[in-house]
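Q: here are the coordinates; sequence isn't available:
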């Protein structure tokens, strides 16, 4: 017996993992001048989330065709400074 989920074509979005990320604010905060070693930037801590969009053909519950994919950047309420170093 086929359930309602299997009737007709449907689209679904899958999110398989998330990674921590720092999202710079529109105000870049303080950065050190050229040829320096340290960098400082204010922003929101959040996540990068890869996603995939699938569409079924309507011929059963199995399978699907990948229609689109990408990465979403999702901020959280946590804000703070990010510091990193470079050679120049």
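A: Now that the structure is in, tell me what you want to look at. Please read these numbers as outputs of a predicted model, since none were measured by experiment. Residues are numbered from 1 along each chain as shown.
Q: For the rest of this, base every contact and every neighbour count on C-alpha atoms.
A: Noted.
Q: Neighbours of residue 41, how many?
A: Neighbours of residue 41 under the rule other C-alpha atoms under 10 Å: 19.
Q: er, residue 36 actually
A: 12.
Q: With adjacent residues omitted, what lies nearest to it?
A: residue 88 (5.7 Å; C-alpha to C-alpha, 6 or more residues apart in numbering).
Q: So the one you found sits against residue 37, correct?
A: Yes. Residue 88 lies in contact with residue 37 (C-alpha atoms under 8 Å); the separation is 6.0 Å.
Q: Next, the buried residues of stretch 75-88.
A: Burial within stretch 75-88, assessed by neighbour count using 16 or more other C-alpha atoms under 10 Å, is assigned to 75, 79, 82.
Q: Hmm, I typed the wrong one, I wanted stretch 62-72.
A: For stretch 62-72, by 16+ other C-alpha under 10 Å, it's residue 64.
Q: who's in contact with the closest residue to residue 82 other than its chain neighbours?
A: Counting by C-alpha to C-alpha, 6+ apart, residue 41 is the residue found nearest to residue 82 once chain neighbours are left out, at 5.2 Å. Residues near residue 41 by C-alpha atoms under 8 Å, 6 or more residues apart in numbering: 24, 28, 29, 30, 31, 81, 82, 83.
Q: Please compare the first structure with the one that follows:
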């Protein structure tokens, strides 16, 4: 085989592989058996690459065509892809649920407390399946806070003091300074000119930043 023929064949095969990569639906996340939630499944290694994020940002700007839209003779050159978006966020102190991390005292005076028992604070997700958790965390790391994590370990010892107003009762709760978010999973429409919402839900996400939250009551 001549050098020219070899080069032509190489280019043709490479072009075919590239075309398949663009046109084949990203169904792996839909068909794989969901993996249990674990620290490894939601680690920083799952953060999306800059190139992927650029494509997803472009696709997010496409019009939402709904369930029955995007079927017709019109065709656009956007790639077919499924992706996750964080559609809203709100700061939220994710509390630890076990004893030794919540205290009440009063009326008045000074509260001095410390974490008395170690444990872990984990994320919670509604509306999706466990295999999607890592994609929600990865997108939240970029769009919400780089400190977002699937699970945060709490150790014994963090001490804190707080004055309680006269006649009031003070409350101190340990936890993670995290977020409540709304998320949605999208896919490119069949004509690749719009996007479709596949499903959506809510999530409570801890971060690696932890501390005490204080509030007061009358009784």
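A: Ah, there it is. In this text, all values refer to a predicted model and were calculated from it rather than measured experimentally.
Q: Now compute the TM-score of the two chains, please.
A: TM-score of the superposed chains, computed with TM-score structural alignment, normalised by the length of structure 1, equals 0.67; 82 aligned residues with a C-alpha RMSD of 2.6 Å.
Q: and which of the contacts of residue 41 of structure 1 is nearest to residue 49 of structure 1?
A: Distance to residue 49 of structure 1 across these (C-alpha to C-alpha) is lowest for residue 24, with 16.6 Å.
Q: which position in structure 2 aligns with the closest one?
A: Residue correspondence to structure 2 (TM-score structural alignment): residue 24 of structure 1 is matched to residue 95.
Q: equivalent range in structure 1 for the lengthiest helix in structure 2?
A: Taking DSSP state H as the criterion, structure 2 has its longest helix at helix 3-23. Helix 3-23 of structure 2 corresponds to no residues in structure 1, going by TM-score structural alignment.
Q: next helix or strand past that helix?
A: helix 28-31 (DSSP states H and E).
Q: what stretch of structure 1 does the helix or strand following that following helix fall on?
A: Using DSSP H and E, the helix or strand that directly follows helix 28-31 of structure 2 along the chain is helix 50-60. Following TM-score structural alignment, helix 50-60 of structure 2 has no partner segment in structure 1.
Q: Next SSE downstream of helix 50-60 of structure 2?
A: Heading C-terminal from helix 50-60 of structure 2 (DSSP H and E), you reach strand 82-95.
Q: contact partners of the next helix or strand after that next one?
A: Using DSSP H and E, the helix or strand that follows strand 82-95 of structure 2 in sequence is strand 102-105. Residues outside strand 102-105 of structure 2 that contact it (C-alpha under 8 Å, 6+ apart): 111, 113, 169, 170, 171, 172, 173, 174.
Q: Show me those residues that map onto strands.
A: 111, 113, 169, 170, 171, 172, 173, 174 (DSSP state E).
Q: so which of the residues you listed would you say is closest to residue 5 of structure 2?
A: residue 174 (69.1 Å).
Q: Please say which position in structure 1 the closest one maps to.
A: So, by TM-score structural alignment, residue 174 of structure 2 is matched to residue 42.
Q: what about that match, how many neighbours?
A: Residue 42 of structure 1, neighbours per other C-alpha under 10 Å, totals 20.
Q: excluding its backbone neighbours, what's nearest it?
A: residue 81 (4.4 Å).
Q: For residue 68 of structure 1, which non-adjacent residue is closest in space?
A: Counting by C-alpha to C-alpha, 6+ apart, the residue nearest residue 68 of structure 1 is residue 53, at 5.2 Å.
Q: go on, residue 83 of structure 1?
A: residue 40 (4.6 Å).
Q: try residue 15 of structure 1
A: In space, residue 15 of structure 1 is closest to residue 51, 4.7 Å off (C-alpha to C-alpha, 6+ apart).
Q: That neighbour matches what in structure 2?
A: That one, residue 51 of structure 1, aligns with residue 183 by TM-score structural alignment.
Q: isn't the residue nearest to residue 68 of structure 1 right up against residue 14?
A: Yes. Counting by C-alpha under 8 Å, residue 14 is a contact partner of residue 53 of structure 1 at 6.5 Å.
Q: More neighbours: which of the two?
A: Neighbours per residue (other C-alpha under 10 Å) separate residue 53 of structure 1 from residue 14, with residue 53 holding more: 16 against 11.
Q: who's in contact with that one?
A: 11, 12, 13, 14, 66, 67, 68, 69.
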